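**Q** turn this into a structure:
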Amino acid sequence: MKRTIAQWLETDHGLGAVSDTPRLDLELLLCRVLGKERSYLFTWPDAALDAAQQAALEGLLQRRLAGEPIAYITGQQGFWSLDLEVNSSTLIPRPETELLVEVALSLLADRAGSPCRVADLGSGSGAIALALACERPAWSLVGVDRVAEAVALANNNAERLRLPNACFVQGNWCSGLALPAFDLVVSNPPYIDAADPHLGQGDVRFEPRSALVAGQQGLADIRTISEQARDYLSPGGWLLFEHGFEQGAAVRELMQSLGYAEVATRQDLAGLDRVTLGRWMERGEAGK
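**A** Model (predicted):
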């Protein structure tokens, strides 16, 4: 029996057990099956799904009920002002990461219309670099990721969004960068300790563990990047990290011990430590 859009939306089909936003999830799954925007659901509530569409929707519902993130099922995730394609080779872009974009823009606000070289390390789907490229057309953005599938995805996003000032290359942190030096290096690296119980909960169960977990209580990759970036930053260039809400003090101490100046931590909308930044004042100082 065919069911209309309105009838499908009458219940959450059990999604409330796995999602904080069951109605939104169902709407997104319907949009995926129908190939329509959400406005269509409310404009044509009496439109009926055919047998193939109903079967497809039921299949997507089963995947969501098993806990698979809605972004992986639909292949899309919003970030900043962009609609990104995503897949299981990368983390799902999250709203709290937008703070990294905000801080980066504020640090170089006086150079909004001037050429700047910016690197995004561990770029994944390209969310951070592409948001910056969108806001600052005069800047040149390069994203680095060690996973070939992620690099291909990010370059596809750049092409689809028509952001020619961003490109993505395969590499391991700063090893993927080429001189000249960068005015800004940003990163949302792995920062979760392997013993963290949250790794067995929610969406992160389906995300690549290599993009989540780092040694040394989650600080290993932050340390590596902080050490390497000193050889790639212009004098006065900035290094910014997203990190866990309990890691602010540890990241500040680490960056200060490596010679960064003006080290500070910014809080997210929940008042939690989320982004720490530091400034490298002299080119080549790391090698002395």
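**Q** please count neighbours and contacts with C-alpha atoms only from this point.
**A** Noted.
**Q** can you pull out the strands in the chain?
**A** Counting by DSSP state E, residue ranges of the strands within the chain are 76-79, 82-85, 117-121, 140-145, 166-170, 182-187, 233-242, 261-267, 273-280.
**Q** residue boundaries of the helices in the stretch 1-150 of the chain?
**A** Along the stretch 1-150 of the chain, the stretches classed as helices by DSSP state H, counting those that start in this stretch are 5-8, 22-34, 38-43, 51-65, 70-74, 98-107, 127-135, 148-160.
**Q** nearest to A55 among the strands of the chain would be which one?
**A** Of all the strands of the chain, the one in closest proximity to A55, counting by CA to CA, is strand 76-79 (20.9 Å).
**Q** next, the second sequence, to be compared with the first:
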Amino acid sequence: MNIKELIEKHGDYNENWLILEFLTDKKTFELKMDLRFCVDSIYNEFLEIIEKRKQNYPLQYIFGRWEFYDLELFVDESALIPRFETEILVDEILKLDCKKDKILDIGCGSGAISLALAKNLEKSYIYGIDISKEAIILSKRNKEKLNLQNVFFFESDIFLNVSEQNFDIIVSNPPYIDEAEMKTLEKELSFEPQNALYGGKDGVFFYREIINNSLYFLSDKGVLAFEIGYNQMEIISNLLIEKGFEILLQKKDFAGFDRIIIAKRR
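**A** Modelled structure (predicted):
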């Protein structure tokens, strides 16, 4: 069987081309230029992946790697899959006109945000924390893969094990799905760690904890930067203002949903 025959049989879908990229270690444009390329040796693996996808098992976990902010990261079930929307948060932090010498990433998961910041802020020190031991193991694997020396990962339940202070920026993409929405999640999300999704009954438990305790860890002009749920802009903005923060930025994602909020300590 060649590529042309495989695509005719299984459909000219973008996902099928991604699977072929993964199995052949070739780019889609290369594959399309050589449609007679024989795929007999990988066809059974292709079928196995198709079967897993029918069960809604995430393609990213099948591949064991995914791209985030031009970095290829290891991914597995110990941490959420890095999302394209989260790249907006990294973008906005890099554009901030503020000191960025020391940054704390709360709930680092695979290390995506921390590593993207470390790669682009070579003179800064980035600290990534997560309550999950398995997530920290994964983030450290990614650090080694990328050979970044200015980022450090360790276990901590929010600020519990954080001994450093005077962070210029505290960033977080915490769990923010509320109790009601947890019952209606897409099946694909059921394979991702549930404790990285569930944000308490109203979805803002972790934002409250971070905001209420952040003044002990931020520098005098420190900044809080969050990714948020689509319906949480008002409540999180109010939490920040009540704690004495000035809102610097409220931004939507590519689908038009509220997604990013950044605030500065007054």
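**Q** so of the helices of the stretch 1-150 of structure 1, which one's packed in deepest?
**A** Stretch with highest mean neighbour count among these: helix 127-135 (a mean of 24; mean count of other CA atoms under 10 Å).
**Q** where does it end up in structure 2?
**A** Using TM-score structural alignment, helix 127-135 of structure 1 lines up with residues 112-120 of structure 2.
**Q** now do C98 of structure 2 against K119 of structure 2, distance only.
**A** Using CA to CA, to the nearest Å, one obtains 18 Å as the distance from C98 of structure 2 to K119 of structure 2.
**Q** again with D25 of structure 2
**A** Using CA to CA, which is the criterion applied here, D25 of structure 2 is 25 Å from K119 of structure 2.
**Q** cool, and S110 of structure 2?
**A** 15 Å.
**Q** return the residue of structure 1 aligned against Y69 of structure 2.
**A** Across the two structures, Y69 of structure 2 finds its equivalent in W80 of structure 1, going by TM-score structural alignment.
**Q** that should have said L160 of structure 2, apologies.
**A** Per TM-score structural alignment, the equivalent position to L160 of structure 2 in structure 1 is S175.
**Q** could you do N195 of structure 2 as well?
**A** That one, N195 of structure 2, aligns with S210 by TM-score structural alignment.
**Q** list the contacts for the residue nearest to R266 of structure 2 when sequence neighbours are not counted?
**A** By the measure of CA to CA, 6 or more residues apart in numbering, the closest residue to R266 of structure 2 outside its immediate chain neighbours is F245, 5.5 Å from it. Contact criterion CA atoms under 8 Å, 6 or more residues apart in numbering gives 263-266 as the residues in contact with F245 of structure 2.
**Q** please say which position in structure 1 F245 of structure 2 maps to.
**A** In structure 1, the position corresponding to F245 of structure 2 is occupied by Y260, as judged by TM-score structural alignment.
**Q** how about K140 of structure 2?
**A** Across the two structures, K140 of structure 2 finds its equivalent in N155 of structure 1, going by TM-score structural alignment.
**Q** that match reaches C167, doesn't it?
**A** Yes. At 6.1 Å, N155 of structure 1 and C167 qualify as touching, with contact defined as CA atoms under 8 Å.
**Q** hmm, R230 of structure 1 is touching W280, no?
**A** Yes. Under the criterion of CA under 8 Å, R230 of structure 1 lies in contact with W280, with a separation of 6.6 Å.
**Q** was I right about the match of N195 of structure 2 contacting P190?
**A** Yes. If you go by CA under 8 Å, S210 of structure 1 and P190 touch, sitting 7.2 Å apart.
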